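> When you get a sec, could you give me coordinates for this:
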Amino acid sequence: MRVQHLASRFALGKGWPRCACGANPDGNQGSRGCSVRKFLISQALLLGYAASTAPAIAAALSGVNMSYVDRSVAPGDDFEEYANGAWRKSAEMPADRASIGVSYDVQLKAEKRTADIIQGAGASKPAAGTEARKIADYYAAYLDTAAIDRKGLAPVQPELTAIAAISDKSALSAKLGANMRADTDPINATHFATENLFGLFVTQDLQRPAVTVPYLMQGGLGLPDRDYYLSAKPAMAEIRTAYRAYVEKLLTLAGISDAAARADRIMALETKIAQAHATIEESQDAHRVQAWKRGDFAGKAPGIDWDAYWRAAGLPNQQDFSAWQPDAIVKLSALVANEPLESWQDWLVFHTINQNASVLPKAIDDAHFDFYGKTLTGTPAQLSRARRAIAAVNGALGDAVGKIYAKRYFPASSKAEIEGMVKNIVAAFDARLVKIAWLAPTTKAEARRKLQVLKVGVGYPSTWRDYSTLAVRADDAFGNLQRAELFEYRHQLAKIGKSVDRGEWWMTPQTVNAVNLPLQNALNFPAAILESPYFDARFDAAANYGAIGATIGHEVSHSFDNLGADFDSTGRLHNWWTPEDLKRFQQAGAALAAQYDAYQALPGLHLKGSQELGENIADVAGLTAAYEAYHKSLSGKPAPVIDGLTGDQRFFLAFAQSWRTKMRDQALRARVATDVHAPARWRVQTVRNLDAWYPAYKVTPGQTLYLAPGERVKVW
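Reported below is the predicted structural model:
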């Protein structure tokens, strides 16, 4: 993915897609996930109306902007700094941003269009129950902060009363089950976090592609990841101290007695929860997943009253489950049995308030931002309420907005051109497979079959979400959020037991992003990312292939990264490799991980090559496929020289400028700790693995990025 989603699926908890994402470093999404994601979705989705910094008319044909280039830097020493350094020196970060960059510029257009749709929804006074009325009412309710303040904590009080009434572990189990939502996604989104004790993901069974099952995933933390609780690094210790203070402050603002002691108990419990969690690297390994029957939970994970849990979760008769992090499920269940009931009640009270801070009184909302915005990402100012309201509507009614967006803003000509580029890049990848000498015939045949049946969606889905059962009121911001989350949860539960829809979209058209869906063996390229400077019909082919073409190639390549390569052409978790082929593939991956381990994002803070491996494989392979497709598009003719740049120079420069980013140090630190993507600056450096980059920019031995031919990682 290039940036974070404007999609209802992700705004309600799906988070980072397993894709080319990362150009918008403001963080993960999900109003039902960890609260850092709740804050960051507003940062990522609502990007303001600042002037666009798209290339000037003089550069329109080349598709690159030479004013961004820092000519004092040798391309072979730091290609990203060469491509974007002059821009970064002069770019000013708005107070309500954790980052800015090319994705910010592209999203400005998408956000302005989306705002026009949402703000104009009520202009014609649509009838009650229509999608236009629901859009208008959701927006109005979220904006009405005076009404939210007047109500105080009354909207959440029934929940707090129910928590106080919990008298035993069976009742606690029922409450934990009732709170569960479809807010995690380990396959499409590499989103492993939820503030609820467990999260649910619904998709096809890993071994039975025709059967849809629920996946249970670990949760329960208010900080982004287990390392925030367990790391000995001073920066992490400072965040833990600030989080403990925030927990106490939120409880105090909510009028909860003995807030300091409760905050201590919550922090102690969450530390034990963190100790039970699988790591991000472990959570990316689909081979660790176990198929459990309903009866297995009581035997394998005692401590929770599972019958009470599943009844309250709306799955009273479900028999087949997948335990995504089985060891964590066992340990978390034991904590339910062994930790004091009062600690769990304190924990439930805090997270109930924390997850709903945006629709509770201003003092609570501000405190939430002070921690998740200022402390975690270094963002000085909160986004305006109006901009956050746009994000809230997109989160709840994304398809309703997207249906209008696609009709208004995505012409058939753009759809046809992108479909043509996708076809060319898939063909280029297939041609590489044919030529790879080390792949055994059986491995190569299945790899090519994956490409042959790959389903590609461009612009918008063929079917839209039906919101007829979602109740929206213009005077009930809190209730609207609760009903929208429950609506999404029930939508996901309704898929269980049915055949998988390979054409299902996981994003909306107004999403500036792209995604690979390995179980569906499908790709989605929403309309909003298909805009300048990622794609522009006026640009020479070199720029379009270097920018959007690299994204397309990246998504195609995800079918063959360290996770995608585990799935065959039907979406089944299946080893289709010979032992020798798999060893060669894993060796290439290890070399790429080591390459990224060596990069320092901040002094003493190295990137995590293993954690980021899938995305880095897709970057290398995708850029290679895009480059070869670009040359194929020339039909044997020499590339034109435009503005003094050869075709290859423009291709690589467009790629580098498509990742143009400036980020606050706190946001960068959070990014490295929790994300499966390398930060944008280091994704650009993947060019050092492509032979063609060296002559294009006269890169020679002794320069920082130079790799001898045998050290360049090819993977595919």
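> C-alpha from now on. contacts and neighbour counts both.
Noted.
> Settle this for me: Q319 is touching F297, isn't it.
No: using CA atoms under 8 Å, Q319 makes no contact with F297, being 10.7 Å away.
> Tell me if A291 really is in a strand.
Yes: with DSSP: H, G, I helix; E, B strand; the rest coil as the criterion, A291 is part of a strand.
> Name the nearest residue to it, sequence neighbours excluded.
S322 (4.5 Å; CA to CA, 6 or more residues apart in numbering).
> what about the closest residue to G15 other than its chain neighbours, how many residues close to it?
Distance criterion CA to CA, 6+ apart; nearest residue to G15, sequence neighbours excluded, is Q29 at 4.3 Å. Counted with other CA atoms under 10 Å, residues neighbouring Q29 total 33.
> Please generate a structure for the following sequence too, so the two can be compared:
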Amino acid sequence: MKTLWFGAVAAAALVAAAAPATASDFRPLHMLSVAPAAEAAGGDVSKAQRMGEWGFDASGMKTNVRPGADFFDYANGTYVDALVIPSDRSRYGTFDALNELSVNRMRAVLEESAADAAATGDEALIGTFYRSFMDKAAVDAKGAAPLAADLAQIRAADTKDDLARLMGDTMKGFGGSIFSAYVYDDAKNPERYTVYLGQAGLGMPDRDYYLKENFAEQKAKYEAYVAQLLTLAGWPEPAANAKAIVEMETRIAEASWTRAERRDDDKTYNPYTIAELKAFAPGFPWEAFIEGADLTAAERVIASENTAFPKIAQVFAETPVEVQKAWAAYTLTDQAAPYLAEPFVQAHYEFREKTLSGQPEQKPRWKRGVALVDNSAGEALGKLYVARYFPPESKAKMEALVADIKTAMKGRIERLTWMGEDTKAKALEKLSKFTVKIGYPEEWRDYSGLEVSADDLYGNVERASAFEWAYRVGRLDEPVDDKEWGMTPPTVNAYYSPTKNQIVFPAAILQPPFFDPDADPAINYGGIGGVIGHEITHGFDDQGRKSDGDGKLTDWWTAEDAEKFMAQAAKLGAQYSAIEPLPGHNINGELTMGENIADLGGLLLGLDAYHLSLDGEPAPVIDGFTGDQRVFLGWAQVWRGKYREDALRRQLVTDPHSPPHYRVNVPTTNIDAWYDAFEVTPQDQMFVAPEDRVRIW
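Presented below is the predicted three-dimensional model:
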């Protein structure tokens, strides 16, 4: 199943989840995850736990570590040392525990809906969907039978045109394609929707898994996994076909852009008519693909990684039809496996979660069922979630905090010494046009056209995917809906949309430790204030800065100011690239550039906004901590957590966010006030000389 994220093209989120890779890469919005929450459906899911007496859990500190030696360890070390990652997780920490709370809340809503025989509308929809997943006995009894019709279509494909048409059709359901397609705001005409095409075709998380020797073990296990799924699907010659499939994907990996290259909004905006695309990448039957995806109404497309297209098309042209059909059968089975009988589920877990992320145990079935409904009919579930769990007063308090952070950003822009007046005026204009969404949508999605059945899980998932795709494609000739949300209310995350110049904060993140209306204000400014600042700064990071206040991708900078900005950005990238969290695996400073800039800006803005809130009065001291110290501690508390080694290795290759430890330590070393607050000296390991500190926003 393809989750067609609203923000698939260019939205920047606070964190990313380790979602399984599929043959089509939709570049989704990155999802996140905070202190222990109730696991049982009958547990207390009414509210998140307060962190300590005033919003900070001082018992989690490691006070025998100097702040300037390792600030993350100083703020969180005792908590992290004692933290045991749950067996059904590949990582755990602040975000993840708050996510557990949200998942438990959704479970309570779903189980009540599923048990209510008189339910109607959205409640009936989500209850029936959940019930179809939870009926394991019925799913197991069907074995591989749900695949039969889709596999028959693949067997009947005799030509390359047939295969390309099937690839287009997979945009509506299960299966793989060597090119992805999605409908989103046009970056250079953000009031209209357009079709984006992208490189795809890889079943492992990234091209590095195919091309680098330190992933040789995972590549070998992947080939065995492909053969295993082909065997379960009843496809002939599984071992030989698996070998050919991995060879084909390796060639695609060699042709593909790196993730760092794919971040460049200028280089990924490449419009073509279908005729131009056929001439540019002639090895692929584009018209058949477009027809299969129901995109014939599109007058043009944006080819994101355009120079990779001819090479990937050539791989398609040179790969025998029978290998392509085996690949189609494998990708279909891989995506459908979580919704089939237990042998498919177990095989999928063993490779996708255990091998790639080191997760020792499969998540309980109910958790997987909750995730499915949230991904498939998220606003139907979110509407009931908000009514039960989101207090209206939280929205008003958040609006006030956002206003404070915007004021702080305005002051920072006005005080910049490296930026000229012309660019500064346009930056201030962009900031003035920022819009914000908090909690939940003003208008909820209508799911009345989605049919679900309690005894047809496979069909429910396919129909949900087709329903979503039709919704996106059906808007190609319509103006962009600025009221639409790219995350569901129960999501523990936040994001910035460049085309809408908009920051969004779902209901589930507006809880401790991010936001606690009864906590010390300094902690809130370091927590949710830093998050708000992070998202605002995304509008001015190395890519967000390329869009203007109306969301249009255009260059509004003077050449001199752009050069100064990029010099500081490169300096920050070098700081991160020098860090080696695992032997042989450094942080990729280019891939993580936007998030690193946003972290630095977010923390600075949270600190500034706290100072503004004092209105000239001295900050109180609480338990011996000054106001500035508490802001920094509030930021550090947000990033508590630890990863399994395989999950961390995967993050370093695929995730545009740096590991949590360094989201605390690197930004702080570039902020003068941190040195003053904690009396950090040149003798401390984290000390960075003033002239070497990065100063952007």
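> Q319 and F297 of the first structure - which one has more neighbours?
Higher neighbour count among Q319 of the first structure and F297: F297, with 20 against 13, using other CA under 10 Å.
> corresponding residue for that one in the second structure?
Residue correspondence to the second structure (TM-score structural alignment): F297 of the first structure is matched to L277.
> likewise S343 of the first structure?
Match for S343 of the first structure (TM-score structural alignment): V323.
> mind listing what R311 of the first structure touches?
174, 177 (CA atoms under 8 Å, 6 or more residues apart in numbering).
> Distance check, P490 of the second structure against L277 of the second structure.
40 Å (CA to CA, to the nearest Å).
> my bad, should have said A233 of the second structure
A233 of the second structure sits 35 Å away from L277 of the second structure, going by CA to CA.
> Please apply the same query to G533 of the second structure.
Distance, G533 of the second structure to L277 of the second structure, by CA to CA: 40 Å.
> Check S453 of the second structure too.
41 Å.
> likewise A569 of the second structure?
In terms of CA to CA, A569 of the second structure sits 35 Å off from L277 of the second structure.
> Then G68 of the second structure?
Distance of G68 of the second structure to L277 of the second structure, given as CA to CA: 55 Å.
> For the stretch 351-500 of the second structure, which segments are assigned as strands?
Taking DSSP state E, counting those that start in this stretch to define them, one finds strands in the stretch 351-500 of the second structure at 435-439, 495-497.
> which of those sits most buried?
Counting by mean count of other CA atoms under 10 Å, strand 495-497 has the highest mean neighbour count of the strands of the stretch 351-500 of the second structure, with a mean of 27.
> gap between that strand and the chain center?
11 Å (CA atoms, centre = their mean, to the nearest Å).
> May I see the buried residues of the next helix or strand along the chain from it?
Next along the chain after strand 495-497 of the second structure, taking DSSP states H and E as the criterion, comes strand 502-506. Neighbour counts over strand 502-506 of the second structure (16 or more other CA atoms under 10 Å) mark 502-506 as buried.
> K498 of the first structure -> the second structure?
K498 of the first structure maps onto E478 in the second structure, by TM-score structural alignment.
> Just tell me the aligned range of the helix ranked longest in the second structure in the first structure.
Criterion DSSP state H: the longest helix present in the second structure is helix 392-415. Aligned using TM-score structural alignment, helix 392-415 of the second structure spans residues 412-435 in the first structure.
> got it, and stretch 603-616 of the second structure?
Counting by TM-score structural alignment, stretch 603-616 of the second structure sits on residues 623-636 of the first structure.
> same question, stretch 227-236 of the second structure
With TM-score structural alignment as the criterion, stretch 227-236 of the second structure aligns to 248-257.
> now the helices: where do they sit in the stretch 251-400 of the second structure?
Using DSSP state H, counting those that start in this stretch, the helices of the stretch 251-400 of the second structure run over 274-280, 286-292, 309-318, 321-336, 342-349, 356-357, 365-376, 378-389, 392-415.
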